[in-house]
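Engineer: With the sequence up front, the predicted model follows.
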Amino acid sequence: MPVLVMKFGGTSVATLDRIRRAAKRVGLEVAKGYDVIVIVSAMSGKTNELVGWVNETSPLFDAREYDAVVSSGENVTAGLMALTLQEMDVPARSWQGWQVPLKTTSAHSSARIEDIPTDNINRKFGEGMQVAVVAGFQGISPEGRITTLGRGGSDTTAVAFAAAFGAERCDIYTDVDGVYTTDPRVCDRARKMDRIAFEEMLELASLGAKVLQTRSVELAMRYKVKLRVLSSFEEPSDTAGTLVCDEEDIMESNVVAGVAHSRDEAKMTLVSVADRPGIAAAIFTPLSEAGVNVDMIVQNISEEGRTDMTFSCPTDQVKRAQKALDDAKAKGDINFMDLVADTGVAKVSVVGIGMRSHTGVAAKMFKVLSSEGINIKVITTSEIKISVLIDRKYMELAVQSLHDAFELEKST
């Protein structure tokens, strides 16, 4: 039997009624002749509650016990979904990560998947089980302990299962009906795309789009897993949602596919750093060791052997970055005059595979922002992306203006 993977996020299984609605969708796919692997998240809000309990109990918690607690939310959903399907006379069984077993590294709370043996689930399919309901977000370490994959890890679980089982497709059910050209809450002219290339989706996900977890898109691109993002609250349809697929599967696309934004960014500048070989490594190694997620990096022209180094990071990591750099300065690893943090910026990006073969995108983007009186603080580019840091108060205006300028409300 062909295999289909269906993943339901927290809002899609938030109540028993919503679990029943999701189960009916699963039943429709079983009726089409699929063996179905359902990946479920915890019920909406449950993971936050569990994390809160851990922090309240033990602020300096043991990461192994943290994983034992927070993984329980998915276990509950998996059991309830299996029971609901059984009530519909659909042969279903719940599976926790260790039962599959989904093998991961030992990095608790941020483990990475190493292997998903298919023997156990395939044997049950052969014995008449039609639906395997798997608790997402969790696995088992080489030491035999429960691990979790980090927030949003159920998306990664779903894509990994689709790759391991050679699934025909992986459907990700959320509270939105697909991938949009930009956030519809920011721009009311945003358009739902029928298809988007893996590379474009990966850039949009990493730049602030919340539809899919970045790691899940990386996996899908590596293993050529067709992803479909669709809403669990709309009527089922074979053409619903947005298909994330190979560039070759898209006949024609806009030069720019979408505009992404990230509101909670900070710009940090090391003023007057010694310009010498190895200085970049001396700055960014302690930041990496402190877990600071550095994004945009700009080094100014050197004057008299000194230079300025600017980088961006999430606003909630500013204090961590400051401590790491101050500690490095105290050790004598780096020497700088001042560390200036600007926490009032936002990142706005345009993304599109068409930028590889079309010129003028950067010029058009900068002209649009200039005409709106928006000053650019930092610029970075890649083959299919241009990102800028601007004052946060202009973020929505920038997104709307760029969306209009590139006519993203129009399909090709």
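Structural biologist: Yep, it's here.

Engineer: going forward, measure contacts between C-alpha atoms and count neighbours the same way
Structural biologist: Fine.

Engineer: what's the helix or strand for Asn55?
Structural biologist: In this assignment (DSSP states H and E), Asn55 forms part of helix 46-57.

Engineer: That helix: which residues count as buried?
Structural biologist: 46-47, 50, 54 (16 or more other Cα atoms under 10 Å).

Engineer: just stretch 196-212 next, same as before
Structural biologist: Buried, per 16+ other Cα under 10 Å, within stretch 196-212: 196-209, 211-212.

Engineer: now swap in stretch 115-135 and tell me
Structural biologist: 116, 121, 125, 129-135.

Engineer: so Ala346 touches Leu397, yeah?
Structural biologist: No. Using Cα atoms under 8 Å, Ala346 is not in contact with Leu397; the gap is 11.7 Å.

Engineer: Same drill for the two, tell me which one is more crowded.
Structural biologist: Neighbour count, other Cα atoms under 10 Å: between Ala346 and Leu397, Ala346 has more, with 23 against 16.

Engineer: quick one: the more buried one from His261, how far?
Structural biologist: Relative to His261, Ala346 is positioned 7 Å away (Cα to Cα, to the nearest Å).

Engineer: just to revisit the earlier point, which ones among the buried residues of stretch 196-212 are found in helices?
Structural biologist: Among those, the ones falling in helices (DSSP state H) are 198-206.

Engineer: take the one below as the second:
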Amino acid sequence: DMLLSTGERISCALCAMAINDLGHRAISLTGSQAGIVTDTSHTKARILDVRGDRIREALDEDRIVLVAGFQGVSTSRDVTTLGRGGSDTTAVAVAAAIGAEVCEIYTDVAGVFSADPRLVPEARKLPIVSFEEMLEMAASGAKVLQLRSVEYARNHGVRIHCRSSFEDGPGTVVLSEDETMERPLVTAVTHSTEEARISLLGVPDRPGAAAAIFGALADAGCIVDTIIQNEPLGDGRDAEVSFTIPQEDLPAAERALQTVAGSLGIAKVDTDRRIGKVSIVGAGMRSHPGVAAKVFETLGEEGINIEMISTSPIKISCVIRADRVPHAVRALHSAFDLGVAGIEPDRGPR
């Protein structure tokens, strides 16, 4: 982590030097200097607290404060990094610590879209998205904002304003659901081709087996998504458990399952990297029946087989073959008319 954090530190210092050369007073701070305290999980640390005294002091002195993202200091005083997208989380955490109403995040896209514009050219930029919708979108494959940054913003009441670094546009505002008016049925289609499925064959049908399996995965730091358990067909028969995880967690999951498979007597551990996931997200789904049926009908008409399904009150996800994901995204985006702009209030800052 000490090595991984150096890039942000160098960039932060160089940027502060450039600002000073322009005649403004700037100061650069590392994550530890800014008071970002994390747990001890190296490469995937979680922020526990932001002691923003030094930031506030510099702001009171009319200085421009630059904080190195993606890093902090653990409770045992070691340098830690926050994992992929950690700079988004740093920005939101600092904004919350100093009492900011809005955290502006500048990225390489113009905002949050109704689908990935690379797959769906007619995808619409969304002026407003609720925290709940953005959390589901980030968890289902949307890469505009990191999941933990949205979670942190929701928990601390900080709006996120996502804008482009390359053009002057209003971007997308992520805010609490009670600040939005009635939402459309479906807000966006998201996708991921970075999933893997693990199937455990011959799992003993007895209490505690699932706890042992998923406890081992949790101890290994693996994030489990969709879970399906097929019950045995008769007494004395074994069950089958399948679940999806990020591909980057697959090596750690396989190591963790080697031990638990031996102790439980699991017959076989099978892995599949050739899967993908397509999801629809929308707060309006809570009050409208028939959305799931339309999703399944649309995919069926396109000849796309659904292998696993998971749902929440505002999300439906389908696991399919990875090579069918682009087709599925375009079909669902068209089926729900997401390229047609609805009437939505623009409550975000400009």
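Structural biologist: Thanks, I have it. In this text the structure is predicted, and so the values were computed from the model without any measurement.

Engineer: Which neighbours do Ala346 and His261 of structure 1 have in common?
Structural biologist: The contact sets of Ala346 of structure 1 and His261 overlap at Met395 (Cα atoms under 8 Å, 6 or more residues apart in numbering).

Engineer: Not including adjacent chain positions, what is the nearest residue to Val69 of structure 1?
Structural biologist: Leu50 (6.7 Å; Cα to Cα, 6 or more residues apart in numbering).

Engineer: and that neighbour, what does it touch?
Structural biologist: 69-70, 73.

Engineer: where do the helices sit along structure 1?
Structural biologist: 16-31, 46-57, 63-70, 72-87, 119-126, 153-165, 198-206, 214-223, 279-289, 318-331, 361-371, 395-405.

Engineer: With distance to Phe311 of structure 1 added, can I get the ones you listed in CSV?
Structural biologist: Shown next, in CSV, are the helices of structure 1 (distance: least, Cα to Cα, whole Å):
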stretch, distance to Phe311 of structure 1
helix 16-31, 43
helix 46-57, 30
helix 63-70, 30
helix 72-87, 37
helix 119-126, 47
helix 153-165, 28
helix 198-206, 16
helix 214-223, 21
helix 279-289, 10
helix 318-331, 11
helix 361-371, 20
helix 395-405, 19
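
Engineer: Quickly compare those and say which is most buried.
Structural biologist: Mean neighbour count (mean count of other Cα atoms under 10 Å) peaks for helix 153-165 among the helices of structure 1, with a mean of 25.

Engineer: quick one: that helix to helix 214-223, angle?
Structural biologist: Angular relation of helix 153-165 of structure 1 and helix 214-223 on a 0 to 180 degree scale: 20 degrees, by axes from the mean of the first three to the mean of the last three Cα atoms, to 10 degrees.

Engineer: Superposed on structure 2, what's the mean shift for helix 153-165 of structure 1?
Structural biologist: When structure 2 is overlaid, helix 153-165 of structure 1 sits 0.7 Å from its aligned residues on average, using mean Cα distance after the TM-score superposition for structure 1.

Engineer: in structure 2, what residues pair with that helix?
Structural biologist: Aligned by TM-score structural alignment, helix 153-165 of structure 1 corresponds to residues 86-98 of structure 2.

Engineer: now swap in stretch 4-24 of structure 1 and tell me
Structural biologist: Going by TM-score structural alignment: stretch 4-24 of structure 1 matches no residues.

Engineer: Also stretch 215-233 of structure 1?
Structural biologist: Going by TM-score structural alignment, stretch 215-233 of structure 1 lines up with residues 148-166 of structure 2.

Engineer: how long is that stretch end to end?
Structural biologist: 25 Å.

Engineer: Residues in contact with it: which ones?
Structural biologist: Outside stretch 148-166 of structure 2, the residues that touch it by Cα under 8 Å, 6+ apart are 86, 88-90, 92-93, 95-96, 100-112, 131, 134-135, 169-176, 348-349.

Engineer: Would you mind finding the match for Asp108 of structure 2 in structure 1?
Structural biologist: Per TM-score structural alignment, Asp108 of structure 2 is aligned with Asp175.

Engineer: residues near that match, how many?
Structural biologist: 17.

Engineer: Not counting sequence-adjacent ones, nearest residue to it?
Structural biologist: Closest to Asp175 of structure 1 by Cα to Cα, 6+ apart is Ser231, at 5.3 Å.

Engineer: and that neighbour, how many neighbours?
Structural biologist: When neighbours are counted by other Cα under 10 Å, Ser231 of structure 1 registers 20.
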